[in-house]
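In: sequence? don't have it. structure:
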């Protein structure tokens, strides 16, 4: 606000000076006098290059050649302002009556440098240091001096604005063309600029520019357009800043919009937004009745953000019927983070966990992922000092419910952990949607806990520790009857099992299970082995077995071993023999041993096995042959 007042005051001083001396002094003298006035008021050098010319009819005016205003004495970046030429026109009759009515100001080829030094100084502070006590008096004098001051039209063409923040960041606007039509209380601003490759246009109507420049609130209607994208605001604002009104955006190409503003795109989809927004002088931003359309989804949102210091966010988002197919795909090629080469070793940037603190509540009526479908859900995310805790209050689906908690902590390197509970989830619908397997029925309960750390997905998956268990009540497997299969009549039918249970531990990315059990009336199926969650491999044996009292019924182990991408699956014949023909194998071994003993003429002593007797005889014979070789007998 101060810079605008000062610039207007300078203009008033120049105009009054020019009018008073226009008929008695040549252009060079007036230019020098104007420069002296600016020097005395701001401490800056105002320099004119070329002639300074006057016109009297139809408008009293002055035009200059190149003009420049020097920068702050601490800067070495060149002038703060320079232009190829300037024209100022005033209403002579209004001036005679004591009012300063500027008809037009035209600046051609202006170059503006706005700069901070990183120590609290800005080059647009035009008053020299030490004159702060005179600021109020100066502003008051400027107000009196500019009583009745109006500006009908300001035109800026082919300008550039460069901003340096003192910390290495630079923002440049090129091809700036702007106009201000004022004349009364309403002011209409039109501006185009090119921060990057595409032109950005701004159209604004200010209800009362005097009120705005005075620091008070006035009506504001504004529209920003770039690359086919539009953002609008209709409400009230001040230059403190404060805003209150309706904001809306139609952004069919967010990346193009960001590129036009000179910012990097994030691959965001087309977005529409509307809502009531408020920003107070206490730096509190509020959104009420927010409506967002994103990738075929409609969200409603309310939010409050405290921007004093680190942002503190409190938000509630309702996703309605949430469709995730566009983001997750349908499980096709490239949909997974794992591959034949293993988990990605690319560093994970978890710095976003430190951007804000607060709580975000997300709810949905339904969730469709492209493979799985769920009902009502609610997730609460609490963020505190780079640590996020996501609490899944409920996720309903398949006649069951999932709840639990997930933690991501980036305070001292990234670590993740969680506890998940599943209650009463029907396997048939779940497996049909997830893997197109419809043969299983039964309700599952499960619990899972895990903890891992690392700065990449590879490190996290290979450091996983945890445990879990699963229980399935009575269920069926359609298309196969294991009872009939073991009775030698393989056919279709249905296997009815009484229950299925299992538990596991996870250590350094290796899941180990030794107690999987599926209990049928006449058959039981057991499982044991390891699944390498980190190395992405598996070594697991699944063993159906006929029940009997001694747990020695016929069994057919099936082994799965190898990398996830191409595991080998085969009947484990060695295990089949060991489990089912242990006695027969032992009898065959004894018969073979007896045949060898008879051939060698070995007779076992009492308490000695045939194997030991044969070994003793062979050692004795070898010793005799060695004595003969040495010439002894």
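Out: The structure has been received and is ready for your questions. If you're wondering where the values come from, they're calculated on a predicted model, not measured in any experiment.
In: going forward, measure contacts and count neighbours with C-alpha atoms only.
Out: Fine.
In: need the contact list for the most centrally placed residue in the chain.
Out: The chain has residue 352 as the residue nearest its centroid, 7.1 Å off, counting by CA atoms, centre = their mean. The contact partners of residue 352, taken as CA atoms under 8 Å, 6 or more residues apart in numbering, are residue 386.
In: Second structure follows, compare the two:
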């Protein structure tokens, strides 16, 4: 920063030297080479000026020059460091004789400045020859001006370009129109004006309270208000210049268009959900490559947080880190939207999911939140450690509150490759299963307090692809709950009535009632473990214990197809603890889909266990539906009289409600 300032001072010195000494070099055409040589020696670069020179001494010294050019440093692209179309200078000679520079008028028209920094750190504004002059000036008080006063100082139609190969970034400003005011070195330096910066209209208002301190390498105060496009920034900073720039103080930034703001600092955000707006305020302490913000108030999209924020933009990709707390951490805008359906469980979506926003920035945060929203999941007060490294997000959650329970978890989303991959684990205790079932399974039929363990991996760019590739294992153990919408014990007792003789009407009523919306299967413990391979969930152990009922079972759940096939062996008793009284066992089967699950007696297993005789005795040969009369045997009248249902037909209908309707037989051809 100090060298850039000295570069600008050197340019002013060149112009002033020409303005002061040119009147003594008449004729101009003859002595123009000497002027160029003297200016070149002053800054250690070749300086050329056009043939159109004009000046006057009275009533005040004035000077006009066109086509002023300062050559670029060796090894840098471009012919010139600076080029000025026109320069008009008015200086008070009497003040100059008193060792005070008082510029009445200093107008640069269409100046062009090209600044560059190489990958090795070398810069093209480092004037080697002028360093000695700077040192000599510092050691020779007689040569250093005691004061500088600026009157009408303007830049009109300027352009500036900065290329930083070390950071792989470029910045440009065009149509620069600035006004500069300085009554003396002891008075504030004021700069205001407008330009087009990085393609965005820009308005600046800057006040440097002590220019003399900056020249001496001492701290000073800088107040600035800048509007760049839709972005507004304000600061009141203590600044120090030297080999690097340092600043500290309160700042306030509001960027309602975050992609446009990121482009201003040389970062292109991928077109992805979220990353729409940013606001921050607090106490900043930073430099050329980054900053730290304490007492920070941060708004990122709809997320509001406070704490400590660190930003580092020294590399090709910005990095954010810090310790933050927030009331609500809503991550839904950055995740693929959940599938929706007007009825039942929605089908897995095949729409492509976009995780490219993870490539926009690297991050390392420790975050505490009162609530976290992640698609269909609502998580309570929790603490998480979030890291993003080149498109790979790792979220460790050592403290996780969810559905009334406590636990921990981990989620990894890797978006580095063509298709994202996922892995994670969840370990929860004392979870209220009904609201969790409603959010995850779209029904509230599972009640109780339970523990859950789950480890998984998956790959895919859609919900359907993820479910087809899902691998993992886990288990659950739910206590003191109920299965809503079915009374398994009542169905078992109804089926067992076949062994005792049957009242058909009572059997049909009992089975229908057992499947009522208000029916429940109460249990004291319900547990299972499972293993997932390519989306197929295998449950080798299912166990349920409750009043009047114990049950074991196994089966599979096909996640990609959303189908269920579980075989259960419930045993109903006539006493609460099952130690006394009568016990009946009837195999059952849970099938259907996630949207329309079914539960019925497992007819195949029931027949294998000896149920054939009871059915035959009950039906007496009516296990098949009566065939329609053949042609010529007499058709039923058009207005058939209503016939009373026979006990056998009532029994058949009851059995169909338990076992399912028998398949229609196809007549022989």
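Out: Now that the structure is in, tell me what you want to look at. Computed from a predicted model, the values in this text were never measured in an experiment.
In: TM-score for this pair?
Out: Superposed pair, TM-score by TM-score structural alignment, normalised by the length of the first structure: 0.76. Supporting alignment: 574 aligned residues with a CA RMSD of 4.3 Å.
In: if I've got this straight, the residue nearest to the centre of the first structure is in a helix?
Out: Yes: according to DSSP: H, G, I helix; E, B strand; the rest coil, residue 352 of the first structure belongs to a helix.
In: Neighbours of residue 480 of the first structure, how many?
Out: Neighbourhood size, residue 480 of the first structure [other CA atoms under 10 Å]: 17.
In: what about the helices in the stretch 501-650 of the second structure?
Out: 504-514, 603-606, 612-619, 647-659 (DSSP state H, counting those that start in this stretch).
In: Kindly apply the preceding question to the second structure instead.
Out: Assigned by DSSP state H, the second structure shows helices spanning 2-21, 28-43, 93-97, 128-139, 211-215, 258-264, 433-441, 463-469, 488-496, 504-514, 603-606, 612-619, 647-659.
In: on that earlier part again, next, format the helices of the stretch 501-650 of the second structure as JSON lines and append mean neighbour count and distance to residue 382 of the second structure.
Out: Listed next are those as JSON lines, based on neighbours: other CA atoms under 10 Å; distance: least, CA to CA, whole Å:
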{"stretch": "helix 504-514", "mean neighbour count": "18", "distance to residue 382 of the second structure": "41"}
{"stretch": "helix 603-606", "mean neighbour count": "16", "distance to residue 382 of the second structure": "48"}
{"stretch": "helix 612-619", "mean neighbour count": "15", "distance to residue 382 of the second structure": "57"}
{"stretch": "helix 647-659", "mean neighbour count": "19", "distance to residue 382 of the second structure": "47"}
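In: For residue 99 of the second structure, which of those is the nearest?
Out: Closest to residue 99 of the second structure of the helices of the stretch 501-650 of the second structure, according to CA to CA: helix 504-514, at 105.6 Å.
In: quick one: contacts of that closest one?
Out: 486-488, 490-491, 494, 497, 519, 647-648, 650-651, 653-655, 657-658.
In: let's see 7 Å
Out: Contacts with helix 504-514 of the second structure, where a contact means CA atoms under 7 Å, 6 or more residues apart in numbering, come from 486, 487, 490, 491, 494, 647, 650, 651, 654, 657, 658.
In: Could you count how many residues lie near residue 16 of the second structure?
Out: Residue 16 of the second structure, neighbours per other CA under 10 Å, totals 19.
In: Need the counterpart of residue 220 of the second structure in the first structure.
Out: Using TM-score structural alignment, the equivalent of residue 220 of the second structure in the first structure is residue 218.
In: Give me the buried positions along stretch 144-161 of the second structure.
Out: 147-151, 153-161 (16 or more other CA atoms under 10 Å).
In: Number of residues surrounding the match of residue 220 of the second structure?
Out: 19.
In: Go ahead and confirm it touches residue 237.
Out: Yes: under the criterion of CA atoms under 7 Å, residue 218 of the first structure makes contact with residue 237 at 5.7 Å.
In: Can you give me every residue that contacts residue 386 of the second structure?
Out: Contacts of residue 386 of the second structure (CA under 7 Å, 6+ apart): 364, 365, 366, 394, 395, 396.
In: can you list those in JSON lines and add distance to residue 550 of the second structure and neighbour count?
Out: JSON lines is the format used below for the contacts of residue 386 of the second structure (distance: CA to CA, whole Å; neighbours: other CA atoms under 10 Å):
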{"residue": "364", "distance to residue 550 of the second structure": "50", "neighbour count": "19"}
{"residue": "365", "distance to residue 550 of the second structure": "48", "neighbour count": "19"}
{"residue": "366", "distance to residue 550 of the second structure": "46", "neighbour count": "18"}
{"residue": "394", "distance to residue 550 of the second structure": "42", "neighbour count": "21"}
{"residue": "395", "distance to residue 550 of the second structure": "40", "neighbour count": "19"}
{"residue": "396", "distance to residue 550 of the second structure": "39", "neighbour count": "20"}
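In: sorry, back to before: nearest to residue 537 of the second structure, of the buried residues of stretch 144-161 of the second structure?
Out: residue 161 (60.8 Å).
In: now that closest one: how far from residue 74 of the second structure?
Out: 18 Å (CA to CA, to the nearest Å).
In: try residue 212 of the second structure
Out: 32 Å.
In: More neighbours: which of those two?
Out: residue 212 (20 against 10).
In: ok, and the closest non-adjacent residue to residue 389 of the first structure?
Out: residue 407 (4.6 Å; CA to CA, 6 or more residues apart in numbering).
In: Identify the residues contacting the one you found.
Out: Counted by CA under 7 Å, 6+ apart, residue 407 of the first structure has contacts 388, 389, 390, 416, 417, 418.
In: out of those, who's nearest residue 507 of the first structure?
Out: residue 417 (13.8 Å).
In: Which residue is the nearest non-sequential neighbour of that closest one?
Out: Residue 417 of the first structure sits nearest to residue 451 (CA to CA, 6+ apart), 4.1 Å away.
In: any idea what residue 360 of the first structure aligns with in the second structure?
Out: Checking TM-score structural alignment: residue 360 of the first structure goes with residue 365.
In: What is the burial count for residue 20 of the second structure?
Out: Based on other CA under 10 Å, the number of other residues close to residue 20 of the second structure is 21.
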